[in-house]
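what follows is a predicted structure for the sequence shown.
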Amino acid sequence: MRTAYSVETVRAAERGLMARLPEGALMQRAAAGLAAACAELLGRVYGSRVVLLVGSGDNGGDTLYAGARLARRGAGVAAVLLSPERVHAGGLAALRRAGGRVVGAGSGTEPAAAAGIDRVEETILRADLVVDGIVGIGGQGGLRPEAERLAGVVAESGAPVVAVDLPSGVDADTGEVRGAAVRADLTVTFGTHKPGLLVDPAREYAGSVRLVDIGLGEVLPARPELEALQHADVAALLPSPGAESDKYRRGVVGIAAGSARYPGAAVLAVSGALRGGAGAVRYVGPAGDAVIARFPETLVSDQGPHKAGRVQAWVVGPGAGDDAGTVAEVLEADVPVLIDADGLRLADLDVVRERRAPTLMTPHAGEAAALLGVAREEVEAARLKSVRELAAKYRATVLLKGSTTLVADPASGLVRVNATGTSWLATAGSGDVLSGLAGSLLASGLSALDAGSAAAYLHGLAGRFAADGAPAGAHDVADAIPGAWRDVRR
């Protein structure tokens, strides 16, 4: 499992660790890991041209010390100082002792923009590698004009970019990008992941992410702000029938979905549910004939949720049209309920808040915006903030769909992030499959947080398997779920 901690938590942990270590030891650990990652990306260090974009404080210090290590291995290292008056003195001295040079500000006392910007740009354009050490994890807002101009030159150069701790211009805590930011090919982060490295839109700027162990694990708190499950974590969550299992002991999931206009939503939700580990699927709604024609093992009823028979969880809303009555009836049930699509629009949200059984809401950005009363663009720009607000506002677990899916737990405040998906999953009906899958996991006994997290992981993996670089339909994704399940369990 990958875990991420806020800037405040990381800073406190660093202070605690530095109190135990010799002065400068933590920075040297970071610099060593950064230099090793740069060397691996370069392939051949000797004779290569490396440009350091150096800001102030510890981030700049990490960059300069790493540059010194590369210079001692024969690289031609040039540093561009964006804040010469606040440069890390020890790091700059180490770089110069190793044979590195300062470009643009020959004395090290002038900003690059004020002294030889043409020379700086020429150096960047000829670089084999650029190291972004402009702003550290404490930075907020977009890049300042001078840094923005240099980032543009870097992009023009086409040289690979390594970001130090996180790309400059992105928010470490929220994943927001408020203006211009550096786009990295590789981000080398220290001690622990930062939330912004795992959450879009900032994740798109980070490239590949490498975590360098500097010893923070022994002083970080047990509970992170953000988690990202991996294969082993999901495998541990997935239900597995025992020798005494029958279809009822494995859980029964009810699907209240579809309408005369959208019968396919019912079929797709059932397809996801049948592959989610529950022992049986009950369907309630007007699309019973379509469901039975495709999945004859489904238990179909047209008498409404109350008369459908016992279930351990309900899924309500996919393709429901204007059937508010069915949504209300499902919300009265004293079992876990997943609300998706039209159900999010039709549900009495006061009832949702007061439910005692677990509730899992699965909006996309547009639906989340409507629930929060904001513009869609606001949700997309601040996904982590939005999912936390939704969970708190509706006292429900919330799965916010997107290129990185976020699942927020209202009780603990924990957020899980999933990035197993593919852009090919942006297809009609894909969300219906996800709802059925997550509902089935709920019926199997998983908590709303675990069911949403595991379903998002499997659904994303199935999307990759189904697409394999080409368009795929929602039914293809459903068909690929067993393969994703087996891959995770292996």
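Yep, it's here.

okay, CA-based contacts and neighbour counts for the rest of this
Fine.

so His459 touches Ile481, yeah?
Yes. In this structure, His459 sits in contact with Ile481. The criterion is Cα atoms under 8 Å, and the distance is 6.7 Å.

of these two, give the one with the bigger neighbour count.
Higher neighbour count among His459 and Ile481: His459, with 30 against 26, using other Cα atoms under 10 Å.

next, the more buried one: secondary structure please.
What DSSP: H, G, I helix; E, B strand; the rest coil gives for His459 is helix.

what sits against it?
With contacts defined as Cα atoms under 8 Å, 6 or more residues apart in numbering, His459 is in contact with Gly421, Leu434, Val477, Ile481, Ala484.

now, those that are in helices?
The helices, defined by DSSP state H, take in Leu434, Val477, Ile481, Ala484 from the contacts of His459.

out of the residues you listed, who's nearest Val45?
Ala484 (40.3 Å; Cα to Cα).

in addition, the following structure is provided for comparison:
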Amino acid sequence: MRSAYRVETVRAAERVLLASLPEGALMARAAAGLAAACARLLPGGRPRRVALLVGSGDNGGDALFAGARLARRGVGVTALLLNPERAHPAGLAALRAAGGRTAGADAAEGVLGRADLVVDGITGIGGRGGLRPGAAELAELLDRAGEEGPPVVAVDLPSGVDADTGEVHGAALRATLTVTFGACKPGLLVDPAREFAGEVRLVDIGLRPELPAEPDLVALEAADVAALLPRPAAESDKYRRGVVGVAAGSERYPGAAVLAVGGALCGGAGAVRYAGPAGAGVLARYPETLVSAGPPSRAGRVQSWVVGPGVGDDPNARATVDDVLAAEVPVLIDADGLRGLDPERVRARRAATVLTPHAGEAAALLGGDRAGVEASRLGSVRKLAERFGAVVLLKGSTTLIAAPGGGPVHVNPTGTPWLATAGSGDVLSGLVGSLLAAGLAPVQAAATGAYLHGLAGRLAPTPATATTVTAALPEVWDQLLSATEVSSEG
């Protein structure tokens, strides 16, 4: 499992570690890791040039000390000092002693034009509110170079992004690689900042023992998901494995029912009950489904419900959602089921509730606008979880899962833009609902479902459709479980 910690937590851990080390030892560890990462990106066989973008403080110091290490290896290093009087003095002395050069920001165009690699050491994890004009000009200069320009290595965090929230206010430097120290920061895993980070490489500087057991953000990895996947035991039958109910679709949107049922059948539960007007279409595609035309409460016993995909906006849709909310089992609400949802009605439920909005639906639930949600995804998912007293899976370029009452926010690492296709969310809803019925805790079900869904989106033939994503899910299960078996045998 990959973990990320807020700036305040990282700095507190650094203070404890610093007290036990000789002066400068921690920065030396960081600079060594940074220099090694830069060296791997430099071309061979000819003179190589590196440009350091150096701001004030320790972030600029890391860049300067790393530059000194590169200069001692024969690399031509020039540091562009954005604020010369506040540049890290020891780092500056080390660079000059190693043969590195310094220049002012007015020389940036020429220095960057000759560079094979740029190191972004302008602002560190404490940067807030966007870049100052001089730094913003450098970011725009590198942006104009585009793919023809040199690769950019960010020191700890790309300058201009918020380490804690993943927000980006104005210009920011776009990195090819971000070398972060001690622990990942939330902004490196959450859009829009994640888009600026490129590949993220964590350098161990000895901080882990000083960090708290509970991180602020977590991302499941393959082994974590494989361990959570429900497996039938020798005494299992279809009912003991869990039964998920699906209340989805309408005369106008019958396909939503088919897709949600498909996702549910691939989610690990033993059976799927469908309640709604699209039964004929569901049976034609999935004859193993238990279908009823009446209200959900008369469909038979289930261990979870999925409601909302394609139910439309007529009075019957609201009655369907209310009927499901009255059930004393975990309920997942998606799509049309989220329209006009009453927070107090959800908070009053004794069983767990999972909401799965996209940014537009989240904005409606929060009384804001879509752009605001997309700019502050981490803050938005936390607000929704608290407002509704529910686990919230916020879909999008970075899928986030938050629970009410705090605790780590889960970020899904497997998403792909190919999942931005009609009906994909319906498949995800059925999948997560089935994991709930199989006995996973709400946060685990949401995070595991998002992970499987993302892998299926990658595995499905390009361009992916909701149908091909569903078809890819069994292979995703097989790959994860097979890898676990091979690992245990080894």
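Ah, there it is. These numbers were taken from a predicted model, which means no experiment stands behind them.

hmm, back to that, just the buried ones out of the ones in helices among the contacts of His459 of the first structure, please.
Listed as buried from these are Leu434, Val477, Ile481, Ala484; burial here means 16 or more other Cα atoms under 10 Å.

would you mind giving those as TSV with distance to Leu150 of the first structure added?
Supplementary listing: these in TSV, determined by distance: Cα to Cα, whole Å:
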residue	distance to Leu150 of the first structure
Leu434	43
Val477	43
Ile481	45
Ala484	43
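
and which of those is nearest Val50 of the first structure?
Nearest to Val50 of the first structure, judged by Cα to Cα, of these is Ala484 at 41.8 Å.

how about the closest one, what's its partner in the second structure?
Using TM-score structural alignment as the criterion, Ala484 of the first structure maps onto Val476 of the second structure.

quick one: contacts for that match?
Here Val476 of the second structure is in contact with Leu452, Leu455, Ala456, Leu459 (Cα under 8 Å, 6+ apart).

aligned to the second one, what sits in the first structure?
Taking TM-score structural alignment, Leu455 of the second structure has Leu461 as its aligned residue in the first structure.

thought that match was touching Gly421?
Yes. Between Leu461 of the first structure and Gly421 there is a contact under Cα under 8 Å: 5.9 Å.

what does Glu444 of the first structure correspond to in the second structure?
I think there's a mix-up here, since residue 444 of the first structure is Ser and not Glu. Correspondence of Ser444 of the first structure to the second structure, assessed by TM-score structural alignment: Ala438.

do Gly366 of the first structure as well
Match for Gly366 of the first structure (TM-score structural alignment): Gly360.

so for its match, what's the nearest residue that isn't a sequence neighbour?
Excluding its sequence neighbours, the residue lying closest to Gly360 of the second structure (Cα to Cα, 6 or more residues apart in numbering) is Arg370, at 4.9 Å.

alignment lookup: the one you found to the first structure.
Aligned counterpart of Arg370 of the second structure in the first structure: Arg376 (TM-score structural alignment).

quick one: contacts for its match?
Each residue near Arg376 of the first structure by Cα under 8 Å, 6+ apart is listed here: Ala365, Gly366, Ala368, Ala369, Ala370.

would you mind listing which of the residues you listed are buried?
Buried among the contacts of Arg376 of the first structure by 16+ other Cα under 10 Å: Ala365, Gly366, Ala368, Ala369.

which among those gets closest to Leu53 of the first structure?
Within the set of those, Ala365 lies nearest Leu53 of the first structure; the separation is 35.6 Å, counting by Cα to Cα.

show me the contacts for that closest one.
Shown in contact with Ala365 of the first structure (Cα under 8 Å, 6+ apart): Arg376, Val379, Glu380, Leu400, Lys401, Gly402.

please apply the same query to Asp58 of the second structure.
Contacts were defined as Cα under 8 Å, 6+ apart; by that measure Asp58 of the second structure touches Met27, His88, Gly124.

most surrounded residue in those?
Of the contacts of Asp58 of the second structure, Gly124 is surrounded by the most neighbours, 25 neighbours in total, counting by other Cα under 10 Å.

can you tell me what that one aligns to in the first structure?
Taking TM-score structural alignment, Gly124 of the second structure has Gly136 as its aligned residue in the first structure.

remind me which helix or strand the nearest residue to that match once chain neighbours are set aside belongs to.
Counting by Cα to Cα, 6+ apart, Asn59 is the residue found nearest to Gly136 of the first structure once chain neighbours are left out, at 5.1 Å. For Asn59 of the first structure, the enclosing helix or strand under DSSP states H and E is helix 57-72.

grab the nearest non-local neighbour of the most far-flung residue of the second structure relative to its centre.
In the second structure, counting by Cα atoms, centre = their mean, Ala97 sits farthest out from the average C-alpha position, at 42.1 Å. Closest residue to Ala97 of the second structure in three dimensions, ignoring its sequence neighbours and counting by Cα to Cα, 6+ apart: Ala68, at 7.8 Å.

how about stretch 173-187 of the second structure, aligned to which bit of the first structure?
Aligning stretch 173-187 of the second structure against the first structure (TM-score structural alignment) gives residues 182-196.

quick one on the thing from earlier: isn't the residue nearest to Ala97 of the second structure right next to Ala93, touching?
No. Counting by Cα under 8 Å, Ala68 of the second structure does not reach Ala93; the two are 9.1 Å apart.

higher neighbour count, these two?
Ala68 (27 against 14).

just checking, what residue in the first structure corresponds to that one?
When the structures are aligned by TM-score structural alignment, the residue of the first structure matched to Ala68 of the second structure is Ala68.

contacting residues for its match?
Ala68 of the first structure makes contact with Val77, Ala94, Leu95, Arg96, Arg97, Ala98, Gly99, Gly100, according to Cα under 8 Å, 6+ apart.

please repeat the previous calculation with a cut-off of 7 Å.
With contacts taken as Cα atoms under 7 Å, 6 or more residues apart in numbering, Ala68 of the first structure has the following neighbours: Ala94, Leu95, Ala98, Gly100.

now Ala437 of the second structure
Taking Cα under 7 Å, 6+ apart as the criterion, Ala437 of the second structure is in contact with Gly242, Val243, Val244, Ala269, Gln303, Ser304.

could you redo the last one with a cut-off of 6 Å?
Gly242, Val243, Val244, Gln303, Ser304 (Cα atoms under 6 Å, 6 or more residues apart in numbering).

ok, back up a step: from the contacts of Ala365 of the first structure, which land in strands?
Restricting the contacts of Ala365 of the first structure to those inside strands, with DSSP state E as the criterion, leaves Leu400.

nearest to Cys38 of the first structure among the contacts of Ala365 of the first structure?
For the contacts of Ala365 of the first structure, the closest approach to Cys38 of the first structure (Cα to Cα) belongs to Gly402, at 31.4 Å.
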